[in-house]
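S.K.: Could you look at this predicted model? Sequence included:
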Amino acid sequence: MRFSVISSCILPWGGSEELWTEAALHLQQAGHQVAVLKTAFDAQHPRIRQLRATGCTVTGLAQQPTLAKRLLNRALPAHRQWTPSSSQLAQVRRHLQQQQPDLAVVAQGSNFDGLAFADICRCLKQPFVVIAQKAAEVLFPPVHQREMARLAYRAARHCYFVSRHNLTVTQHQLGQVLDHASVVPNPFNVPYAGELPWPPATAIMRLACVARLEVFDKGQDILLQVLALPKWRQRPLHVSFFGHGGDEPALRDMAALLGLHDRVTWAGQVPDITTVWASHHALVLPSRYEGLPLALTEAMLCGRPAIATAAGGTAELLVDNETGFLAGAATVAALDEALERAWGSYADWPVVGRRAAAHARAQLPPAPGEQLGRHLLQLLHN
């Protein structure tokens, strides 16, 4: 079988790329042919090199946005920052006409940013599926693209979402039921079986915030405001921020303004996430919008509790006061309340972490990417 993956992620790589990548590797290794068309292409990225080494064809979509468009993008929410250029749309059209894959996979960073590619598939009568990695309640499809979005989702052979929340939100925004949709969680980069040993005893509670440094989605500004409250200034608590992103300078300035220089660390990107959980006691995730956070899945599998907002599919995996501590909303008051409950039961965190690992293994398949690959094959066999 021949598959074409069309990725609309606006970054050289992001967590939204992992699901289709694992599916592509599984399909290629099983003897099928996979071609990838990637936006924001970086030929030296380790995952691109891995795909090529396995036999996948990976091509960059041409013509990055102009300087004026990049400047405009910085002022827009992430979900609306990028739309394909005419040359990229033409390149996708040529590829589909020439290669005529058995199935095209339109992999989106959110739930609408790749639908121009899906619409090309629809117009060419090319069988396709869509993957949506995130859905924000406040970001409906633009008015001028609404009908295209409805038609594209309706024409897809199947629609994949990483959480039930994202599926529900997308149905509400489209005003139509997607009865040809299912939920497939993202893969993870930690061992599936066996959580990590608990970190060595320390006088300081060490929390890790593992997320792209972009406040519109990830809400690190909320966490900084909580840490600035008088009671948290007096407690032995330290937060390490892992990740990079466009809002890092603003967050650093905000932390300095609030006098948190000795309470937070900017730890950057790490190649092995297990090193984070070898030295940190819990995850703190103040997100405003999510799919199903990869950071949450990995922390739980490593045996660490999470203090997280009920964004996206978080509440579908995190059981409040059993496997972690859930904040009812992405607000300072709600996150402070959840962190207070967590602080009060700090002695029980190792037990909570073990429950979190067992619950995650009970809820998540061991290889979600392979599961997606098998489902794509089943679609074609049907």
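M.R.: Sure, I can see it.
S.K.: drop to CA atoms for contacts and neighbour counts, all remaining ones
M.R.: Fine.
S.K.: From one end of stretch 199-209 to the other, what's the distance?
M.R.: 16 Å (C-alpha to C-alpha, to the nearest Å).
S.K.: Buried by neighbour count: which residues of it qualify?
M.R.: Neighbour counts using 16 or more other C-alpha atoms under 10 Å place Met205, Arg206, Leu207, Ala208, Cys209 of stretch 199-209 among the buried residues.
S.K.: In contact with Leu196, which residues?
M.R.: Applying C-alpha atoms under 8 Å, 6 or more residues apart in numbering to Leu196 gives the contacts Thr274, Trp277, Ala278, Cys302, Gly303.
S.K.: Check these against Met254 and report the nearest one.
M.R.: Trp277 (26.1 Å; C-alpha to C-alpha).
S.K.: contacting residues around the nearest residue to Val183 once chain neighbours are set aside?
M.R.: Nearest residue to Val183 in three dimensions, chain neighbours excluded: Phe161, at 4.8 Å (C-alpha to C-alpha, 6 or more residues apart in numbering). When contacts are counted by C-alpha under 8 Å, 6+ apart, Phe161 touches Ile131, Ala132, Gln133, Lys134, Leu167, Ala181, Ser182, Val183, Val184, Pro185.
S.K.: hmm, who's touching whichever strand or helix holds Leu251?
M.R.: Leu251 is part of helix 248-257, with elements assigned from DSSP states H and E. Under the criterion C-alpha under 8 Å, 6+ apart, residues Leu213, Glu214, Gln220, Asp221, Leu224, His261, Val264 lie in contact with helix 248-257.
S.K.: Comparison target, given below:
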Amino acid sequence: MLTETISSISNPSQSQQLGGFVFISSCFDVWGGSEELFGATAKCLKQQGHEVYVFKLQISTHPRILELQAAGVKVIALNSLRFLKVKHLAFISIYYLVRLLSFLPIPTRCYFIHKQSLMLQTLKQIEPSLVVISQKDSDNIDPQRSFLLHTLRRIEPSLVVISQGDNFDGVKYAEICLELNLPYTIISQKASDTFLPYGNLRRMMQDMYRKAKFSFFVSQHNLSLTESQIGYSLTNAEVIRNPHRALIPEALPYPLIENDCFKIACVARLWILDKGQDILLKVLAQDKWQNRNLQISFFGEGIDRDALMDISTLLGIKNVRFHGFVNNILDIWHHHHALIMPSRAEGLPIALVEAMMCGRLGIVTDVGGISEVVEDNLTGFVSKGAFFTAVDEAMERAWQRRYEWEYIGKQSSIYIRKIIPPYPEKIFADKLIKLSNSQRWK
């Protein structure tokens, strides 16, 4: 049993000084960019002698998970999904359906009823033993919730950190913390202008943030938008930065421009709903872009890879390539002159920060916190929105100044270093320790 591995700190003197931390991730994927902050922070806390636990919907031999385990962090799969293994594809489909529905004006009460119904029906079909309906509460049984309640009681952490991929998907974890009277803090990695919490969800979100010991957002835009969405001023909130993998002292050398061909990289998960690669493909299908000496390389994996390749083929686009996931981000920027991100929703994309650190300008959309780090026409080119004409206009401005990209990229590398510290996870770990200590000595 996973819970049998959980033990309290055995050294009495240490237990008076060091608290235990629990991180709960709402990310459905084995690992996502939204998990880099808590992952790096968990290792920092463990190195300082704290007991650290990470709860995820699913775990595997992903390098980041192996790193956590090697550092001594206990990584635990949430009970309701422990036995899925190869059958988890059905749950992925449900998850993305729910994410799609979140963009539509559907009453939240109906949305959650529909979501719960889908989950329970699928659980029964895939693995009947996972759904044990009690006679006392047959309508509201949730194996994941039961597992978390039982396990958190045993751990008794000094602080729970709920890591959200969006700004609303940790609600049920906050409710569990409140039921157990556990102090918790929240990380929100994204807030979308296209999402509006209705009815019960808005009240649940307001309650979650109001009762949190502190809330962290990766951009000021996300913080302000969340306040607007829930109609509540978050006095116990601030912006925290994500760690990145471009830890270099200065910009990389600019790549050679061979045969006057400019190479642009689109670095993002292949997920149309948020990342908007479909918009870029439609722009590129125009004759003017097909006749220019330009190459676009897509880097990343995701459920929309086949869809994007099919769109590319349908539109007859000849100057795009799909390269998959690249572990060393510097490899990309040794060979590409600029970044393009046609995103529909963002927090503050790590890929953009890394590109700027490497001295590569961004052609980006004005969503999330992007305009907080990119100055239009100075350190990059900002589209007014994630739609065809706006992205095309920003690309056109960039193209007309393509022989200035090296200079603009260098300016962006100087600018981003003023905003993003080299090791945000250390700053975050210190903040969590202070929050933990303030709770323990009350």
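M.R.: Done, it's in. Just so you know, these numbers come straight off a predicted model, no measurement behind them.
S.K.: related to what we said a few turns ago, can I have the buried ones of the contacts of Phe161 of structure 1 as a PyMOL selection?
M.R.: Burial among those is assessed by 16+ other C-alpha under 10 Å; the matching PyMOL selection reads:
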select buried, resi 131+132+133+134+167+181+183+184+185
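S.K.: For the stretch 101-250 of structure 2, just list every one of the helices.
M.R.: Counting by DSSP state H, counting those that start in this stretch, the stretch 101-250 of structure 2 has these helices, from start to end: 108-126, 143-155, 171-180, 199-211, 220-230.
S.K.: whereabouts in structure 1 does stretch 352-361 of structure 2 align?
M.R.: Mapped onto structure 1 using TM-score structural alignment, stretch 352-361 of structure 2 covers residues 296-305.
S.K.: Please read the previous query as pertaining to stretch 409-424 of structure 2.
M.R.: Against structure 1, the aligned range for stretch 409-424 of structure 2 is residues 353-368 (TM-score structural alignment).
S.K.: Can you point out the buried residues in stretch 67-83 of structure 1?
M.R.: Using 16+ other C-alpha under 10 Å as the test for burial, stretch 67-83 of structure 1 gives Ala78, His79, Trp82, Thr83.
S.K.: cool, and stretch 391-405 of structure 2?
M.R.: Residues of stretch 391-405 of structure 2 classed as buried: Val391, Asp392, Glu393, Ala394, Met395, Ala398, Trp399, Trp405 (neighbour count, 16+ other C-alpha under 10 Å).
S.K.: returning to what we had before: what about structure 2, which of the contacts of Leu196 of structure 1 hold up?
M.R.: With both residues aligned by TM-score structural alignment, their matches' C-alpha atoms under 8 Å, the contacts of the contacts of Leu196 of structure 1 that structure 2 also has are Trp277, Ala278, Cys302, Gly303.
S.K.: Which members of these are the farthest-apart pair?
M.R.: Largest pairwise distance in the kept ones among the contacts of Leu196 of structure 1, by C-alpha to C-alpha, is 10.1 Å, between Ala278 and Gly303.
S.K.: In CSV: the buried residues of stretch 199-209 of structure 1, plus distance to Val106 of structure 1 and secondary structure.
M.R.: Below are the buried residues of stretch 199-209 of structure 1 laid out as CSV (distance: C-alpha to C-alpha, whole Å; DSSP: H, G, I helix; E, B strand; the rest coil):
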residue, distance to Val106 of structure 1, secondary structure
Met205, 42, strand
Arg206, 39, strand
Leu207, 36, strand
Ala208, 33, strand
Cys209, 30, strand
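S.K.: what would the buried residues of stretch 67-83 of structure 1 look like in CSV with distance to Lys38 of structure 1?
M.R.: Output for those, formatted as CSV (distance: C-alpha to C-alpha, whole Å):
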residue, distance to Lys38 of structure 1
Ala78, 18
His79, 18
Trp82, 14
Thr83, 14
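S.K.: Just the closest of those residues to Pro365 of structure 1, please.
M.R.: After measuring the buried residues of stretch 67-83 of structure 1 against Pro365 of structure 1 - C-alpha to C-alpha - the closest member comes out as His79, at 28.3 Å.
S.K.: hang on, isn't that closest one packed against Gly114?
M.R.: No - His79 of structure 1 lies out of contact with Gly114 (C-alpha atoms under 8 Å); the separation is 10.5 Å.
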